[in-house]
Every structure is written in C-alpha cells, then in structure tokens.
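Q: Here is my input; please provide its structure:
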Amino acid sequence: MSCRRILASVEAGALLLMVAFLLFVCVPQRRAAPAGAEVTEFPGFHGEFPSKHYAGYITVGHEQQKRHIYYYLATSERNPTLDPVVIWINGGPACSGFSAFLHSIGPFKIEDSQVHVKDDPRVTVNPYSWTKMASLLLIDSPAGVGYSYAENEDDNITNDTSRVVDLYDFLSKWFADEYTEFQSNPFYIAGCSYSGVIVPVLAQEILKRNEEFDTIKINFKGYSLCNPAVDVDIENNAHVPYAFRMGLISDELFQSLVTSCNGKYWNNSTPSCKGNMEQFYMDQEQALEKLFDTKLFREKLHAKETEVSGTWKRCPKYIQYTRDILTLTEYHLNVTSKGYRVFLYSGDHSLLVPFSATMEWLKTLNYKETEKWHPWFVENQIAGYSVRYGSNILFATIKGAGHVPSDYLPFEAFVAYQRWIDGAASL
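A: From the prediction side, this is the model:
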C-alpha cells in the first residue's frame, strides 16, 4: 500500500472517531428505565408479560408541599422505540388510573366469571389492550388517589387548575429525568368522562411550556377523549332529552319536565322542576381493593407501604375536589387551531355525557365539516357513525356502547383508536 493511501486511511479513521465523540457529547443519549423500576409480577396474573412494565413515583410540588404521584408504564407490544406514548388521565374526577387499566384499555383484565365472590380476583391478558399500538402510561392523580400520596393533608383539597400544574410537573420530570428514551416518541393524552376537563387544559400547558427556552420539549401530537365533559351546562342539560329519545323515561314524565323546567333541566330552582328532576334521577370496587391493597403486591408494584401512602382506594372520598374550569371551548380552540390531532368518541348509550351533548358542543367551535356524518365499519358491520371537522378533529360514535366504550365494546373501541392513532385516512 502506498504512503498516500495509508495516510488517507488514518485520516478517515480519525475523522470517524471525532464524529462518534461529538455525537456522544452533543446528542442526548437514550437510556433504559430507572434502576429497580421494572415490574415482573402483577396481582392476580400468572403468565408472561406481553411487554416490559415499569412503576414508581415522581415527586411534584415544592419542598414544603411535596406530592408523590404514582405511575405505571406498560410499553408497546409492537415497537416501543417508535410507537407513541399515551398517558391516560382517569375521570372521577379523582380516581386511580388502574380503573381503566383493568377494565378497558390495559394489557390485563379482571376476569368477569368468578366462581365465588370471596375468591381472590383473577387477571388475564386483554386482547384489545392499547399496548398493541402504544406505550401506555397510567397515573394515580391527584395525590391521595390510589398509591399516590401527599405529605400534607391540605393537599386533599384540590381542583382542576392545581391538578393540571401537577400533571405538567410530573410529565416534565418523567421525560427529562426518568425515561429520556421516550423523549422523541410521539406523545398523546387520553381520557374519558371528567378527564375531558383536564386533558385540553394540560395540552395547552404543554404547548405553552414547549415554547419556553429552558424547559423539556414534550413531543406532543394530540389528544383523545371519550364521552368527555366539555361544558357543564350543555352536558347536564342534555340528560333529559337524551333519556326520552332512548325510551328511558315515560312520555308523561318527559312532558312534565318540559313544562315545569322550560327547557332548562340542570341547575333549575323552580320547585316543580326540581321535584320532577328528583324523580328522574331515582362492583367491582372490592375486587380492585383486594388486588392492590396487599403488602406483597405493593412491593411488586413499587408502591409505598400503607403507613406512607394510605389504604388503596380507587376514588377516595376524603379528596375534596372542586371543578373550577366549567367550559373547555377556549382550551380546545387554542390547541386545535394549531393543527394538533383530536379524536372525540362516544358510546351512543351513555346517559352521563350523551353523544348528542358532545355533538351540540362541537358546533360551537365553528369548524367546517370536512367529512360528512357517515357510518364506519368493523368486519363489514356498522360500528358507529363519524364526522370530521377542520383542524384535525374527528368525532365518532360507537354503536351500542355505554359511558366508557372500551368497557362495553372493547373490540370496536380498540379498532377505532388504532385507526386514529396510526393516522388512517378515516375510520
């Protein structure tokens, strides 16, 4: 080999070493989850996990008011390196994330057919888990719910605004300090029911903080909500006409309500209306407590002992929660006007937040319909109806489903969500 060729070879090798060094120094390194965070056993489940699971705590607040938020991460069964990370914000307004985890969207599901009620609950694999398309992050929020806890009893008094502050604090630390390997993955927020109050506000907070120079940039792409609380007047006022349309109340009661309430069924102080409304409004909780409140499985799930975090309750009564954000229109507009993806879906048999209320509220956004109301199909059967609006908003009903569609029709709800998050042209 000539001297010139040897010199060129040495120079090329040195250049490669220099490039590798600069990449190591300048580019954030993806690393594994925190030491000791992996979960290898789950209460009531016997078998191999479908993917890697992790759990632990993120501390939020300040030195005098520390709150310890518990999380559980089930990574994607498909491709955790590239698939989205979805955080589930539970409704309630103050209920554990494990509620959705075991009843609808998580990799495990409580078996319905127990031989004896007193038997220990059994858990099996959920064939319609969202972990088949995304990494699922569940949290117990606010502090005091589930395994989460606060160091001061004052924190048992909370509201929507405080909760959003804690959720952003949680996410920024989770991505920046504990799970940096997921920073580049698409990030979505999801929830049902009361979380409709929290999700768009949290989305706006993420976008606002992403614009700041010295904060972690969360790779936010959009959010989804089922039967969401969006406007306290619209959703509560829709109960009576929806119930009548569905044949749930008699003609006589409906006519009495129409006459006495004059179209305003919620928050009406007229005595005759109140009397008729009182007539209108005339578990698996223990199974969950048996699963999550044992000393053994607190250790397996990396949760603090009872003496620290308190007795496990799905929706503890001692949390004094106030709804201080009554309408969400402004927040939805702030996020959707920037083109972020939104999927709203409703079980068409939900009385708590009727699909008709969501559709009525959607009209107030004044976005043009880009795809008219039409049926969508699963295995050649009508699974519901769908309409698309400008600014990346998709709305769909799931035919025959109740308040949390995944609880009632898990396959159809799974298909709808997968088509949306994978970016299908239509449902």
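Q: okay, CA-based contacts and neighbour counts for the rest of this
A: Noted.
Q: counting contacts, what elements does the helix or strand encompassing Leu137 pack onto?
A: Leu137 is part of strand 135-139, with elements assigned from DSSP states H and E. Taking 3 or more C-alpha pairs under 8 Å, 6 or more residues apart in numbering; DSSP states H and E as contact, the helices and strands that strand 135-139 lies on are strand 65-74, strand 85-89.
Q: could you give the angle of it to strand 85-89?
A: Taking axes from the mean of the first three to the mean of the last three C-alpha atoms, to 10 degrees, strand 135-139 and strand 85-89 form an angle of 30 degrees between their directions.
Q: Quick one: distance of strand 135-139 to the chain centre.
A: Remark: strand 135-139 is offset 8 Å from the chain centroid, using C-alpha atoms, centre = their mean, to the nearest Å.
Q: Show me what the next helix or strand after it packs onto, helices and strands only.
A: Under the assignment DSSP H and E, the closest C-terminal helix or strand after strand 135-139 is strand 149-150. For strand 149-150, the elements it packs on are strand 65-74, helix 306-309, judged by 3+ C-alpha pairs under 8 Å, 6+ apart.
Q: Most tightly packed of those?
A: A comparison of those by mean neighbour count, using mean count of other C-alpha atoms under 10 Å, puts strand 65-74 on top with a mean of 23.
Q: Start and end of stretch 72-83, how far apart?
A: 17 Å (C-alpha to C-alpha, to the nearest Å).
Q: Over to stretch 382-400?
A: End to end - C-alpha to C-alpha - stretch 382-400 spans 11 Å.
Q: mind listing what's buried in it?
A: Within stretch 382-400, the residues scored as buried using 16 or more other C-alpha atoms under 10 Å are 383-389, 391-399.
Q: Need the helices and strands packed on strand 135-139 in JSON lines (columns: distance to Cys261).
A: Shown next, in JSON lines, are the helices and strands packed on strand 135-139 (distance: least, C-alpha to C-alpha, whole Å):
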{"stretch": "strand 65-74", "distance to Cys261": "44"}
{"stretch": "strand 85-89", "distance to Cys261": "35"}
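Q: Out of these, flag the one nearest Glu412.
A: Glu412 sits nearest to strand 85-89 of all those, at 18.9 Å, using C-alpha to C-alpha.
Q: what does the closest one contact?
A: 97, 134-139, 141, 182, 185-192, 195, 198-199 (C-alpha atoms under 8 Å, 6 or more residues apart in numbering).
Q: Check those for burial and list the buried ones.
A: 97, 134-139, 141, 182, 185-192, 195, 198-199.
Q: Second input sequence below; structure requested for side-by-side comparison:
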Amino acid sequence: MLQEVLVLVVLFNVVSSTSIIKTLPGFSGDLPFKLETGYVGVGDLDDVQLFYYFIESEGSPEHDPLVLWLTGGPGCSGFSALVYENIGPLSFDPANSIGNKPQLKLNPYSWTKVANIIFLDAPVGTGYSYAKTWEGYSNMSDTLSAAETYEFLRKWLMDHPKFFENALYVAGDSYSGIVLPIIVQEISDGNEDGRHPPMNIQGYVLGNPGTDIDVDENYRVPFAFRKALISDELYESLKTNCKGEYVNVDPNNALCVDDLDQYNECIADIFTPQILEPYCTVSSPNPLESERDSDDLNIDSANLLSLPQLSRPWCRSYIYRFSYIWANDKTVQDALHVREGSIKDWQRCNKTLSASYISDVSSSLVYHQNLIKKGYRVLIYSGDHDMVIPYLGTKAWIESLNLTVDSSWKPWFVNGQIAGYRVQYTYKKYQLTFTTIKGGGHTAPEYKPEECLAMISRWFSFYPL
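A: Here you go, the predicted model:
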C-alpha cells in the first residue's frame, strides 16, 4: 500500500507545504490539540496556492470522519468558521482582550471533538490563499472554485495517506450551498472514473445553504409573516398583488410595489442573519461612509478597528474585529507559517473577491438531484431565526426532490429542552435529514453551539437526533 501511495505522489506531482503549529499568539501555553497549516498548489503550474488549517480529531483521529469545511461568502475564510462558528477548538475571549492584543480560549463545543476537520480558504483570494500571477485570480466562478477545491482535496489526501480510509464528508454553510454539491459531484465522478486517490466519500453537510438565490430570497416574505414581522393583512395583500413573486417584480405592478414598500419598512431595522439580535450601524471616521452588517454577511469590519471603544447596544460584529487584528499581526502570520508578502490584508470575508466573482451556477438543485442516486448520507440544518436563507425555502426545495418521508417532523432535544425539529427522507440507500436549530441564526453553530455539537455528534454516529 505504501509503495502504491509513493508512486501516486510522484505521478500526481503533489506540491504542498505543511507545518505543525505548537503555540499561537494570544493562547497561553501549548495547544492541546494537533494543528497543521499549509498550502496546496492547484491550477495551471500550481499558480493558485490554497491555504488551510487542519485540526485532528480530539477523539479518535484514525476512526473519526474526515471533514472538508467550506465557509460561505464567497470569500469568507475558514478561520471565521473555526473561531466564530464554534466548528474549531478556539474562540476569541472578549472579556480578556485589551486593545490590539486579542486573546484566545478553548471552545468546549468544537466539532473537532468528533471529527478531523480541514478548514479551507477557498476560492483564491480568501483568507491567506493567493495566486502567484494575476491570471490565477481572474474569472473565478462557482464551477472553477469547485474544480480547484476538488484538486486541493486530492492532493491533500495524497500528502496524508493515513486518512484514506476515514469516512469523508464535505461540509459548509451559506453560499457554500451552491459550490459544495458540485464538489461532491466531482468526487463521485472521480471515483467512478478511477481517479487517484479513491475517496471514501460518505455524504455531505450543509447549514443554512444558498441553493437558488432568487428562490431563497423569495421565501423571506413568508418567513416574515411566520415570525410576525408583517401583519396578516399585508401578507394577504402581498400574496394577491405579487402572486407569490417578491424578488423579480414587474415595476408596472403598482399594487405589488406598494406592498413591498410597506414590507421593506417593516423589516428595515431587522438584523436579518438573526432576527432577535440588534441591527447595528457602524459609523466610520469618514462621515461619508457608514456600514452595517449586510444580508450576505460580506461585511468588512475594518471600521470597527478605529472605534475608541465599543458602543452599545452590543453587536455581534464587534467580536469580528478581533480576527482582523489577530490575523494581520506579523507574529501570528509567522506562527501560522503564512508566506511573507503573499497577501496585503487578511479579511474575514473578502468583499473585493465577491464583487468580481462569477456566479455561473444559478441553482445547485440539479446537483442534489443527481447525488440522490449515489446513496449518500446528507444533513441539512437551518437556524430558524435566519432571514438571509429562511428555513422555509430550504425545506421547500428538499420537498421538491420527491423523497420518501422516513420519519415525520418532530422535535429533538438537548439537556431536556427542544433543540429543533427534524424530518428524515430516504430513497433506496440515500438518506437526508433536515433539521431546524431553535433560536439559531444564519451560521447556526455560532448562535447555538451546544445544540449543534449534539446534532453533528449524533449524526456522525448514525444516532437519531
């Protein structure tokens, strides 16, 4: 087996660099888990250098699943999921962070308790990932991003042959709902075509996933009605006058336009990623500039860094400021073995990339339909207070797959309390679980870490939620 692997490495021309990280600025003492960082070259002449953080399972690395995690955006760093979404074992410690010295603490709800996880900065231009030439940044799209991520995973596995046999899952949230099913299709096709290495793909996990952006957005109106953000009368009028179409509206339909104006007035001060949290406006030192947390979460929190002190009410974006300070610190980049001069400024979510990104897949539903035949296990979860990608739209497209309901809608519990509601579907060997996370927002584990760790632990163990 080892001889075969060595031959494949030579044939596949794996070009990568890896480093084991023992300590990190802001964390006291040695890291109590195994952290590896590195680059894998993909594309023509390995022009694109994709950066990753790999954390071995704190349970049983040789037996626990291997997960490739993709943060949304497009252009949001894997580090954001690692420290803010409670997917990784570290988080920032606001209570003990002073000035430009963010402190890190252990996260008791890390998914690395039950899985080996690769947090990838993809596509190129995300986080610490970079290209050696300008051509590497050009024409980035859904399909190209998926192809480069698939190439990354092939090369990473060649460099880490001890994980060949681990069950492989691809996971992600938000905009990853577009790209991730394409990657799983690439893996499936590659296995069938005999590409090396063969991957032990078992399924995929999606949180509050974008699937068809117009359809997802269209469900914001029914969601607003369900959550009592608009009146019964306005909702009935919207349904009648807009005929169920609230996104691509005919401007000549005056009645619908008027209703939508009333709707927008009702939700204008709602923080759509989590409707129960404060809507925050961050004032810039430049009086001509003002920014807020946007619906797609592609905010640049740089303005927060200039604030002399945090204003009230508390806003979640204030915590994001720590990542900008920490990840742009030269000592941090040296500790992570980031290549000097490879990036100008680290951003949690790269707005420049997302502005030039080509969305060449309008809907990923066709990929989900194709993957039904493969017999995979699928987990799709939605924070039920997310108005960016409402759970109603996600549930609707899942129902359009015409699967058999194996277990009907019912609650599941953590510590004796309802943590969400789930329904299970099957088609032959294919199994899909859809669950809500009660009180969760757009990135559900960020808001409900204990419940989401229980969810993923049970699901990986084939245990009912």
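Q: TM-score of the superposition?
A: Once superposed, chain against chain, the TM-score is 0.87 (TM-score structural alignment, normalised by the length of the first structure); 397 aligned residues with a C-alpha RMSD of 2.2 Å.
Q: export the helices and strands packed on strand 149-150 of the first structure to TSV and tack on distance to Arg209 of the first structure?
A: Converted to TSV, those look like this (distance: least, C-alpha to C-alpha, whole Å):
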stretch	distance to Arg209 of the first structure
strand 65-74	20
helix 306-309	30
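Q: And the ones you listed: which comes nearest Ser406 of the first structure?
A: Taking those one by one with C-alpha to C-alpha, strand 65-74 is closest: 17.8 Å.
Q: Please name every helix or strand in contact with that closest one.
A: Using 3+ C-alpha pairs under 8 Å, 6+ apart as the contact test, the elements touching strand 65-74 of the first structure are strand 53-62, strand 135-139, strand 149-150.
Q: relative to strand 53-62, how tilted is it?
A: For strand 65-74 of the first structure against strand 53-62, the angle by the same axes, to 10 degrees is 160 degrees.
Q: who touches strand 65-74 of the first structure?
A: 51-61, 107, 131, 135-143, 147-152, 155, 170, 303.
Q: same thing but 7 Å
A: Residues outside strand 65-74 of the first structure that contact it (C-alpha atoms under 7 Å, 6 or more residues apart in numbering) are 51-61, 131, 135-141, 143, 147-152.
Q: And those, which of them are buried?
A: 53-60, 131, 135-141, 143, 147-151.
Q: mind listing the helices for the stretch 351-465 of the second structure?
A: 351-356, 365-371, 391-399, 444-447, 449-460 (DSSP state H, counting those that start in this stretch).
Q: Please identify the most buried of those helices.
A: Most buried of the helices of the stretch 351-465 of the second structure, by mean neighbour count (mean count of other C-alpha under 10 Å): helix 444-447, with a mean of 23.
Q: post-alignment, that helix versus the first structure, mean distance?
A: Aligned to the first structure and superposed, helix 444-447 of the second structure gives a mean residue distance of 0.9 Å (mean C-alpha distance after the TM-score superposition for the first structure).
Q: and that helix, how far from the chain's centre?
A: Worked out by C-alpha atoms, centre = their mean, helix 444-447 of the second structure lies 11 Å from the chain centre.
Q: Where does that helix end up in the first structure?
A: Counting by TM-score structural alignment, helix 444-447 of the second structure lines up with residues 405-408 of the first structure.
Q: What's the match for Val67 of the second structure in the first structure?
A: Matched to the first structure by TM-score structural alignment, Val67 of the second structure sits across from Val86.
Q: Give me the neighbour count for that match.
A: 28 (other C-alpha atoms under 10 Å).
Q: How much space separates it from Lys66 of the first structure?
A: Val86 of the first structure sits 25 Å away from Lys66 of the first structure, going by C-alpha to C-alpha.
Q: cool, Asp140 of the first structure as well?
A: Distance, Asp140 of the first structure to Lys66 of the first structure, using C-alpha to C-alpha: 15 Å.
Q: Asp407 of the first structure too?
A: 35 Å.
Q: Same question for Lys274 of the first structure.
A: Taking C-alpha to C-alpha as the measure, Lys274 of the first structure falls 43 Å from Lys66 of the first structure.
Q: now Leu344 of the first structure
A: Taken as C-alpha to C-alpha, the span from Leu344 of the first structure to Lys66 of the first structure is 34 Å.
Q: And His46 of the first structure, by the same measure?
A: Relative to Lys66 of the first structure, and taking C-alpha to C-alpha, His46 of the first structure is found at 36 Å.
Q: do the same with Asp160 of the first structure
A: Going from Asp160 of the first structure to Lys66 of the first structure by C-alpha to C-alpha gives 18 Å.
Q: Likewise for Ser9 of the first structure?
A: 58 Å.
Q: Figure out which of the helices and strands packed on strand 149-150 of the first structure is closest to Thr270 of the first structure.
A: Counting by C-alpha to C-alpha, Thr270 of the first structure lies closest to strand 65-74 out of those; the figure is 43.2 Å.
Q: Neighbours of Ser162 of the first structure, how many?
A: 13.
Q: nope, Gln204 of the first structure is what I was after
A: Look at Gln204 of the first structure: counted by other C-alpha under 10 Å, it has 18 neighbours.
Q: element containing it, please.
A: Gln204 of the first structure is part of helix 195-210, with elements assigned from DSSP H and E.
Q: in the stretch 201-350 of the first structure, which spans are strands?
A: 220-226, 320-322, 341-347 (DSSP state E, counting those that start in this stretch).
Q: Was I right to think Gly440 of the second structure contacts Gly383?
A: Yes. Using C-alpha atoms under 7 Å, Gly440 of the second structure is in contact with Gly383, at 3.8 Å.
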